[in-house]
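Asker: pasting the sequence and the predicted model now:
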Amino acid sequence: MKVINQEIQERYSLYHGDCVEVIQGLPDNSIHYSIFSPPFASLYTYSNSDRDMGNSKDDKEFYKHFQFLVNELYRVLKPGRLLSFHCMDIPMMKSRDGVIGIKDFPGELIRMFQEVGFIYHSKVTIFKDPLVEATRTKALGLLHKQLCKDSSMCRNGLPDYLVTMRKPGDNEEFISHSNGLTRFFGENEPVGKKIQRPDPDPEKYAKKEKYNDVPVYSHQVWRRYANPVWMDIRQSNTLNKRAARSEEDERHICPLQLDVIARGIELWTNENDIVLDPFMGIGSTQYVALGLNRRTIGIELKESYFIQAILNVDRIESKKTLEEKEKTIIEQLPLF
């Protein structure tokens, strides 16, 4: 395996290197789930390395580079298991593209994954406030003054997407939630009793009457997760990115929201499954995966991000160790 540096412990392996080169060292059919946010074509630059996909001169060069990773992801993922990537439509700019418009980046990625054999499984829209986008990007189509001047150039805000692909084949180990969903990741947690749905009253059921007046927590959580639009992601619930910034950061660093990662891992993995993030960044996926008792592999090209990822992983591991010690102490206390 070609790596610059690495940090390997019992529950995680973090690699500093090119994700395409590192992933070639992983065994076939060894990964239970992968979730990541790829570079958004040539829109952002993350480092000055020639191996950085964000340094592509144009979209065509990016897709050519990204194809190598897609091939490897298909190889290492277990049959019947899933892979999720976070993405968005990319704004077209007159200075760069010659016109003002939108590129269907999610569609391009979906087709790339389908071409190597993946099955298009799911896509959820993640709401983003257009006012925040307008303030941050100064996009012409979102400005109120453009509405007043000529609304032919006005457009909707750009949401995020979490696209999920599935590798063909039978899943050898069911992803079972025998007690339903017992926790919620997001804002405005649903109300409901954490119980199994009671058996229906035969008489009421026969009369087609409502036989259960008690909202079941797991049902309410699943209803929110199954919604095609996630309105309840906490946009500020991310790991601290400031410490990872360096003078070489050209344009962008934006960690994925922890709620998005947690929902993917909760829905599509079992405890102790291996979760892969080939674009680890500052370790958001690893932080969540370890917190949810999964194992994890992360790959990151940029040194400052890799170092910060180690610190973030150490933080969640220390927190878990402390909680386990406290639990053990409480269990050993006398009842009276």
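Answerer: Structure received. Residues are numbered from 1 along each chain as shown.
Asker: from here on, just use CA atoms for contacts and neighbour counts.
Answerer: Will do.
Asker: helices of the chain, residue ranges please.
Answerer: Here the chain has its helices, by DSSP state H, at 19-23, 59-76, 94-97, 105-115, 130-137, 144-149, 202-206, 217-226, 258-268, 284-291, 303-332.
Asker: what's the closest of those helices to Leu181?
Answerer: Leu181 sits nearest to helix 217-226 of all the helices of the chain, at 4.7 Å, using C-alpha to C-alpha.
Asker: would you mind finding the most buried of the helices of the chain?
Answerer: Stretch with highest mean neighbour count among the helices of the chain: helix 284-291 (a mean of 25; mean count of other C-alpha atoms under 10 Å).
Asker: give the contact list for Val3.
Answerer: Val3 makes contact with 15-18, 21-22 under the criterion C-alpha atoms under 8 Å, 6 or more residues apart in numbering.
Asker: which member of the residues you listed is positioned nearest Asn272?
Answerer: Using C-alpha to C-alpha, the contacts of Val3 come closest to Asn272 at Tyr15, 19.6 Å.
Asker: spatially central, which residue of this structure would that be?
Answerer: Taking C-alpha atoms, centre = their mean, the centroid of the chain lies closest to Ile261, which sits 4.0 Å from it.
Asker: comparison target, given below:
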Amino acid sequence: MTREQEYINFLSLKMAISSQTGFDIEKSELTPTLYPHVKDTVQWAIKGGCRAIFSSFGLQKTVTQLEIAKQIIAHKGGKALIVCPKRVVIEFKAQAKEHLNMDVTYVRYMTDVIDCKTDIMIANYERVRDGDIKPDYFIMTSLDEASVLRDYGTKTYQEFLPKFSPVPYRYVATATPSPNRYKELIHYAGYLGIMDTGQALTRFFKRDSTKANNLTLYEHKEEEFWLWMSTWALFLTKPSDLGYSDEGYELPDLIAHEEVVNVDNSTAGVNKDGQVKMLREASTKDFRGKAKERRDNLDVKVDRIVEILNRPENKDDHFLIWHDLEAERHAICKAVPGCKAVYGTQKDEEADIIIDDFKNGRLKYLAAKPSMLGEGLNFQYHCHKAIMIIDDKFHDKFQAIHRIWRFMQKHNVHLYLVYAESESKIYQDFILKWEQHNKLVDNMAEIVRKYGLYGLDAQEKMMRWMFASREEYKGTDFVSVNNDCVLEAFKKPDNSSGLIITSIPFSNHYEYTPTYNDFGHNLNNDKFFQQMDFLTPEMYRILQPGRLACIHVKDRVLFGNATGTGMPTIDPFHAMCIFHYMKHGFEFMGMITVVTDVVRENNQTYRLGYTEMCKDGSKMGVGCPEYVLLFRKPQTNKSKAYADIPVIKDPESYSLARWQVDAHAFWKSSGNTLLTAEHIANMKIDQVRLLFKDFDRNNVYNYERHVEIAEMMDRINILPRTFMAIDPTTDHPMVWDDVARMKTLNTRQTQQNRQNHICPLQLDIVDRLIDRYSNEGDEVYEPFGGIGTVGYCALKKRRKAFLSELNYDYWFDGLGYMREAEMKASTPTLFDLMEMEAV
């Protein structure tokens, strides 16, 4: 097998298709009375071993989980645990008896578990979260209405991962994964052991570099994302998704009635500028404003509820009344005769009686919060009308709607949506999320219909994301290729480049293309360096003996919600790179440190916040600088240190003084005085920054004085919150503090309304490296070409360039910059013309 074939095989193993960890079961072994779609789902889930079941309301998700537990115990022994919201326990007990003729037991503590006589047990989330129930005791677990984990917060999710990871057969089940809450979906993947949450984030989502956790699914990744989801999650909207008849599973019409109540706009108040507002308005982002509107408009909303109930078409019907505030509950129960409520501080026995009475038609009006009764309960047999006070908690409300709008409902469902006219934006946001949810479910259901339950064509279809084209452009002094850099490196001649400058992908931190060739498209550091193991030997072969490879890298921030540490930590990526390149024969020559703006970094990661520092400084690290790692390919003649083709400096252009600054440390001297607050207060920030740098370079450094200046700026309200105005400076040649962070080709990209590079390399860095480590006429090689920064700088400095780049848009944009640089380098200057004339 050739090296190229080995590489292609490595790429094919990247396809994100979840493995099967379960076992096969025959349909004849299943409970005979199960519906066909339930039998198929059970078989699929048991074969997968760890799977997500997203079955629509009324498709017997409860029975499905019970049957899975029953069959796993029958084949593998042990006990099974189903975790569900507290009020859903009664449904599991009832359906286990009705459909499977078996008993299940509700357990609160491990003593209950040990003494339990049934093989299948039920517990609520609080019991598991608080440690009363030990999941690793069980062979099978299922998280019913798993989306409620969101309400418990990230901490609970992180606690559930290690608690449940020893369980061989793990399942999650919910009817409503949140619309565009992609993080929720990939949290399920992490919990099930399908893919690490951080890796899934990197693989499928672009991030806002200015704001943490602002995720958007890559457009070019959307189809692959849903196809990947289909290998471990089943979205089932109706039996026909699996090829069965929908008879008996036709949803009735849902008729929504907008019930807008008027508000007193004369009390709208003033805005932040002191201007009188014409209308009262509650924004989805204004938490105080929303709460105030809810309080101020409570009475008119309750009056509208009473009026709805008393309409002739409604007087004889049973109603669910969904609210969210305790004050609303009290007002509703007071205003509506015979209305009873279920609430958090209520005794379980009382709540169970009220639920049972309403479920069986003995109670006409039931009021509750969606967070209490919105999941898992079936109220469709005696109720087909509901009133809902609208707020921005879409998921809870959407679940609540489906307590009556579900399969087996015999009547059209009427939903009365009550909101104040000042809450119109909240209502519009609610409707938008509903539309997004429907799109999400339709996407997944379509994939099930298209590829089948087991995704038999998934591997074949996902192969299409393998890079399969090549395009080359040759200038006078440069070659740029749109191709996989490894495949391209295989073709380059030995000892053909005098310098390598590259900013390698920072492990799997970003993906730059939708292809599996992308180095960022790897599960972890180990897999990333396995792919680098194909490229680095080629870089070594291509580089001339005695010459340098300059590798730009940065350490990675690992967030506690992805690692389980509860705090941000640092992945020492630069150190891993040092050992990687040394493993392949390079000699390590040192590294240059490029300082970065810690305030800007914190705005992107939220890991170094001042407020958190005040709470506990022990969890705070420092900002992440960038590094240029210097590696040398050993020269042929080991008796001398000179390269086979030395990089020779002309003393006229490279002075003794410059050498001393480059090669030696520095001593600071004192002299100037500190600026006063009055001086600083009248200056622009850029002036302050330049003056501080000048002062810091010409004076003995004093930490306390540095802090004093910053505190003085803070006191007079001119200390920026989005960047560092007086960052530390140094003249040490191994630490570059004067690199212009914004001096990249991205500036040109923005001006031309083109796609920005995710991690642009600063022009300053490349210029210095080229000057220091190459001769005019040398070829500078960059395997990760990006938007052509290295080629652009090399051509300006009268070198040749060879670049490869996988992303077509980056590659195409880079051609423009390199053609421009080549043209400028070949255009004679006035001095050139004068010399030519003299000759």
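Answerer: Good, I have the coordinates. None of the values given here were measured: they were computed from a predicted structure.
Asker: I'd guessed the residue nearest to the centre of structure 1 sits against Ser34; true?
Answerer: No. Between Ile261 of structure 1 and Ser34 there is no contact under C-alpha atoms under 8 Å: 10.1 Å.
Asker: what's the end-to-end length of stretch 137-149 of structure 1?
Answerer: End-to-end span of stretch 137-149 of structure 1 (C-alpha to C-alpha, to the nearest Å): 19 Å.
Asker: and stretch 713-731 of structure 2, by the same measure?
Answerer: Calculated as C-alpha to C-alpha, the first-to-last residue distance of stretch 713-731 of structure 2 is 25 Å.
Asker: Glu258 of structure 2 is in what secondary structure piece?
Answerer: Element membership of Glu258 of structure 2, judged by DSSP states H and E, is strand 254-261.
Asker: quick one: map the residue nearest to the centre of structure 1 onto structure 2.
Answerer: In structure 2, the residue matched to Ile261 of structure 1 (TM-score structural alignment) is Val766.
Asker: quote the end-to-end distance of stretch 664-680 of structure 2.
Answerer: First residue to last in stretch 664-680 of structure 2 (C-alpha to C-alpha) measures 34 Å.
Asker: and what of stretch 7-14 of structure 1?
Answerer: 5 Å.
Asker: equivalent range in structure 2 for it?
Answerer: Using TM-score structural alignment, the partner range for stretch 7-14 of structure 1 is residues 473-480.
Asker: can you tell me what sits against the matching stretch?
Answerer: Taking C-alpha under 8 Å, 6+ apart as the rule, stretch 473-480 of structure 2 contacts 472, 481, 791, 795, 799-805, 811, 815, 818-819, 822.
Asker: switch the cut-off to 6 Å
Answerer: Outside stretch 473-480 of structure 2, the residues that touch it by C-alpha atoms under 6 Å, 6 or more residues apart in numbering are 472, 800-804.
Asker: how far off centre is it?
Answerer: In terms of C-alpha atoms, centre = their mean, to the nearest Å, the gap separating the centre of stretch 473-480 of structure 2 from the centre of its chain is 38 Å.
Asker: ok, residues contacting the longest strand anywhere in structure 1?
Answerer: Criterion DSSP state E: the longest strand present in structure 1 is strand 77-88. The contact list for strand 77-88 of structure 1 (C-alpha under 6 Å, 6+ apart) reads 29-37, 160-171.
Asker: swap the cut-off to 7 Å and go again
Answerer: Residues outside strand 77-88 of structure 1 that contact it (C-alpha atoms under 7 Å, 6 or more residues apart in numbering): 29-37, 105-106, 159-171.
Asker: what is the neighbour count of Lys302 of structure 1?
Answerer: By the criterion of other C-alpha atoms under 10 Å, Lys302 of structure 1 has 23 neighbours.
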